[in-house]
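Student: What follows is a predicted structure for the sequence shown.
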Amino acid sequence: MKPTITITYCPKCGWLLRSSYLASELLTTFADELNGVLLKPAEKAGEFRISIDNEPLVDRKTDGGFPEITALKRLVRDRVAPRKSLGHADRGNRETDAEKK
């Protein structure tokens, strides 16, 4: 069964647009690998979390901010399709790895 991503966002903070953008990017990139993306209004103010089948992936408070889309795609890819190429998003990651050597 394909996984479902849940984006829990604070509607009072105005984060629906950000959540919609992230959802559309994930659905475009992982069209064949995902069951869908659920946008879920948070009950607590300031909450922004992303999970895959209820397993935490990103938490704004714990991680110190919102995820960049390329980093988020890598996190999702590593969980749902480890062999999938992300094109330019992977190139940036390889350059970073090369710089470390």
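Tutor: Perfect, I can see it now. Numbering: from 1, shown residues only.

Student: can we go C-alpha only for contacts and neighbour counts from here?
Tutor: Fine.

Student: Please tell me how far D97 sits from R79.
Tutor: Per C-alpha to C-alpha, to the nearest Å, D97 is found 20 Å from R79.

Student: scratch that, A98 is what I was asking about
Tutor: 23 Å.

Student: For those two, indicate the residue with more neighbours.
Tutor: The neighbour comparison of A98 against R79 (other C-alpha atoms under 10 Å) goes to R79, with 12 against 9.

Student: take the one below as the second:
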Amino acid sequence: MVACRIPAGRGSGRCRNRGEPRETGFSAGSVRTWLGVAKAAGAVGLLLGLAVLAVGAAAAVGLVLYFAGAVVDVLRARAYAHVAFPLVYAAPVVASLALTG
């Protein structure tokens, strides 16, 4: 449930353009909205994965790729102090992926 809660909360904040630093990463409004939708869809997929294991595994893989891209984005922006944040958010998702496989 923790693995679902983190992307869902962060995804909804990104869709409303709140709670995210605007000076690093994707700051365009439409891109931020789509990234929020992707994060929220991953959270819904993890919840559905409680019933259908393959859906949960696919959602977890998608979220792991999303957070890996976030790490690359932070490194490209040279905001090294912020690298830990996507890793912390990805940890429960990686744990849920490890438990499904």
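Tutor: Received, thanks. Note that this is a predicted model, so its numbers are computed, not measured.

Student: Please state their TM-score.
Tutor: In this superposition the chains share a TM-score of 0.32, using TM-score structural alignment, normalised by the length of the first structure; 58 aligned residues with a C-alpha RMSD of 4.4 Å.

Student: helix, strand or coil for R79 of the first structure?
Tutor: Counting by DSSP: H, G, I helix; E, B strand; the rest coil, the backbone at R79 of the first structure sits in helix.

Student: Could you measure from it over to E25 of the first structure?
Tutor: In terms of C-alpha to C-alpha, R79 of the first structure sits 16 Å off from E25 of the first structure.

Student: isn't L22 of the first structure right next to A71, touching?
Tutor: No - taking C-alpha atoms under 8 Å as the definition, L22 of the first structure is not a contact partner of A71, at 11.5 Å.

Student: which of the two has more neighbours?
Tutor: L22 (19 against 14).

Student: Counting neighbours, what do you get for the closest residue to the more buried one other than its chain neighbours?
Tutor: Spatially, and ignoring its direct neighbours in sequence, L22 of the first structure is nearest to I69 (7.0 Å; C-alpha to C-alpha, 6 or more residues apart in numbering). Residues contacting I69 of the first structure under the criterion other C-alpha under 10 Å number 14.

Student: isn't I69 of the first structure right next to A23, touching?
Tutor: No - at 10.2 Å, I69 of the first structure does not count as touching A23 under the criterion of C-alpha under 8 Å.

Student: Okay, strands next: where are they in the first structure?
Tutor: 4-9, 36-41, 48-52, 55-59 (DSSP state E).
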